[in-house]
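Asks: Build the 3D model from these lines:
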Amino acid sequence: MIFTKYHGIGNDFILIDQRRSPIEESTFFVQIPRICDRHLGIGADGVLLLESSKRSDLQMRIFNSDGSEADMCGNGIRCVADYEIAHKPKIEIETRNGVFTCWRKEDQIGVDLKQPLICHWPMKIHEWSVYVVKVGVPHAVVFLSSFDQIDLIKIAQEIRSVFISEGINVNFASFLKGQLVVRTYERGVENETISCGTGFAAVAFVVSKLYNFPQPILIASASDKMTKQMKFFISTKGNIQMLAEACRVFSGSLHLA
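Replies: The predicted model follows:
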């Protein structure tokens, strides 16, 4: 299996180009958890399969580290765009959630995530006000005064238990030292990830509605591993556009037993 390792603001992926180096899918899918394991495999939050498309420049399939397939991934699609875009001004990528436009701006990759779908605005779960929006995939947004003494995993699982059929992601946002900071619990990974593109976009959409934030809306990961921010712009039509780095880490090959 020939692969390239990428990350988008710390959210990391194993990218496999089926058009150039096809793999045997029947044996591959069951091995995704092992391949994504950070001790026994390459290590990643997910796998991105690149395939040919009749609707766009290429198709991206997204698999979480537990092997489940996702409809969309904001950081993943930007990594694919960085891999594919070369000197084109823009590129169209097909996903299970439709076709998305990506572009390069200097050393960053942008994506138009289209208009979010408001699901619950807000709803009360225990003591938390939870805003639920769909940005490619469903996200819950919760605002906290701080992250101190918060059992993020426990709270996220309690909120997820209310949305079992949707398999929702949970984003915790806080204003720390004048900066909007987010932590995300991702479905399919079933743990906290360093960042989540569509999750951060959901937070940007909610704060734009609640607080009339000036644009671009800057969001940072709470992880001390990442210092760079994502930028979000909301168009007059209501589309969310995300701009941030997508970084190639290394390439290699792995023998699938």
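Asks: For the rest of this, base every contact and every neighbour count on C-alpha atoms.
Replies: Noted.
Asks: packing partners for the helix ranked longest in the chain?
Replies: The longest helix of the chain (DSSP state H) is helix 197-211. Secondary-structure packing of helix 197-211 (3 or more CA pairs under 8 Å, 6 or more residues apart in numbering; DSSP states H and E): helix 74-84, strand 128-135, strand 137-143, strand 169-176, strand 217-221, strand 230-234, strand 240-244.
Asks: let's go with 7 Å and repeat that
Replies: Here helix 197-211 touches helix 74-84, strand 128-135, strand 137-143, going by 3 or more CA pairs under 7 Å, 6 or more residues apart in numbering; DSSP states H and E.
Asks: now those in a markdown table, with mean neighbour count?
Replies: Listed next are the helices and strands packed on helix 197-211 as a markdown table, based on neighbours: other CA atoms under 10 Å:
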| stretch | mean neighbour count |
| --- | --- |
| helix 74-84 | 25 |
| strand 128-135 | 21 |
| strand 137-143 | 24 |
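Asks: Columns distance to Glu245 on top of those, output as TSV?
Replies: Output for the helices and strands packed on helix 197-211, formatted as TSV (distance: least, CA to CA, whole Å):
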stretch	distance to Glu245
helix 74-84	8
strand 128-135	20
strand 137-143	21
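Asks: For Val99, find the nearest of the ones you listed.
Replies: Minimum separation from Val99 across the helices and strands packed on helix 197-211 (CA to CA) falls at helix 74-84, 10.6 Å.
Asks: so after the closest one, what's the next helix or strand?
Replies: Next helix or strand after helix 74-84 toward the C-terminus (DSSP states H and E): strand 90-95.
Asks: another one to check against the first:
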Amino acid sequence: MKTIQFTKMHGLGNNYIYIDLFKQSLQGRDLSLLAQQLSCVKTGIGADGMILIAPSQVAPVKMRIFNKDGSEGKNCGNGLRCVAKYVYEHKIVTDNEFLIETLSGCVVAKVEEKEGTVISVTINMGKPIFENKKIPFNSSLERTIRKTISFNDQDYDVTILSMGNPHIIFYVDDILQAPVTTLGPIVEKDERFPEGVNVEFVEVVNEGEISFRVWERGSGVTEACGTGACAAVVSSVLNQFTNKNKETVVHLDGGDLFITWRNDGDVWMKGPAVTVCEGVFYINQEDSDV
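Replies: Presented below is the predicted three-dimensional model:
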């Protein structure tokens, strides 16, 4: 195949190239390299990564996510909302509520639609994981909830958890002054995180609102991170800044998400998903072994 049909979508500015494997095949291709090529803004399409929409043995649809550096992620909140919008609008699913398989397990998606167009998606992101060995984070501690950790010989009070992928949360007084591009890449590659880590900076606005910026592993600065926003809300509840079982508005660079950590332990996220464009990506002759 010398061409690949694609759809570009975004959730609050967190944009990916989506490839429908119900319609075409990428068998034999180097998916890591393809993600890098598609994501390159100068020679490709330009995106935060690539997401595959594929058949599943355990759910109506499966999502695979590759960051723009080619690494494969386990989960993506903004990506899940876009996948839900795509499969519903393309009639791959017909129910308003359905399962999506990810590398970190199956999640429930609920779409709100008007005349066949999805206007918002709610995702059950599952339960947070706090055990350091499961995140994974190499530490003598069993958990890291508001603990002092040193990076570059400076101490920070942080909370570390997983929402299907690892997150570390720093609290700041002014979100606009957060060291996203300086501290973010240092923490992402810290050897204590054997799989890397998503680095979140949070300013608490009030009991029902937080402001959020992120350095995503494998992608760098992005406009939004759904799993990171969920992790930030869980962390804020644990740190007694916000309340459990009550909706928290998370202000991201790309817009707002509405997140609730319910009493049953599940984290629910609601937000938009937008289709940007559709097109054909041409595989150059020298890239034919991709």
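Asks: re earlier: how far away from the center of its chain is the longest helix of the first structure?
Replies: The chain centre lies 13 Å from the centre of helix 197-211 of the first structure; the measure is CA atoms, centre = their mean, to the nearest Å.
Asks: same thing with stretch 240-251 of the first structure?
Replies: Using CA atoms, centre = their mean, the offset of stretch 240-251 of the first structure from its chain centre is 11 Å.
Asks: Show residues contacting that stretch.
Replies: With contact meaning CA atoms under 7 Å, 6 or more residues apart in numbering, stretch 240-251 of the first structure is reached by 3-9, 78-79, 82, 107-115, 230-234.
Asks: do that again at 6 Å, thanks
Replies: With CA atoms under 6 Å, 6 or more residues apart in numbering as the test, stretch 240-251 of the first structure has contacts from 3-8, 79, 108-114, 230-234.
Asks: Show me what counts as buried in it.
Replies: Ile240, Gln241, Met242, Leu243, Ala244, Glu245, Ala246, Cys247, Arg248 (16 or more other CA atoms under 10 Å).
Asks: okay, it sits on what stretch of the second structure?
Replies: Under TM-score structural alignment, stretch 240-251 of the first structure corresponds to residues 267-278 of the second structure.
Asks: Pull the number of nearby residues for the residue nearest to Val280 of the second structure when sequence neighbours are not counted.
Replies: For Val280 of the second structure, ignoring the flanking residues on the chain, the nearest one in space by CA to CA, 6 or more residues apart in numbering is Gln5 at 4.5 Å. Neighbourhood size, Gln5 of the second structure [other CA atoms under 10 Å]: 16.
Asks: which residue lines up with Gln5 of the second structure in the first structure?
Replies: Per TM-score structural alignment, Gln5 of the second structure is aligned with Ile2.
Asks: That match contacts Leu256, correct?
Replies: No: using CA atoms under 6 Å, Ile2 of the first structure makes no contact with Leu256, being 10.5 Å away.
Asks: For Leu15 of the first structure, see how far away the match of Gln5 of the second structure is.
Replies: Distance, Ile2 of the first structure to Leu15 of the first structure, using CA to CA, to the nearest Å: 9 Å.
Asks: And Phe147 of the first structure, how far from Asn171 of the first structure?
Replies: According to CA to CA, Phe147 of the first structure and Asn171 of the first structure sit 12 Å apart.
Asks: again with Ser145 of the first structure
Replies: 14 Å.
Asks: More neighbours: these two, which one.
Replies: When neighbours are counted by other CA under 10 Å, Ser145 of the first structure and Asn171 differ, and Asn171 comes out ahead with 27 against 9.
Asks: Run a quick check on that one versus His139, I expect a contact.
Replies: No: using CA under 6 Å, Asn171 of the first structure makes no contact with His139, being 7.0 Å away.
Asks: residues touching the corresponding residue of the second structure for Thr95 of the first structure, list them.
Replies: Counting by TM-score structural alignment, Thr95 of the first structure corresponds to Thr102 in the second structure. When contacts are counted by CA under 6 Å, 6+ apart, Thr102 of the second structure touches Met63.
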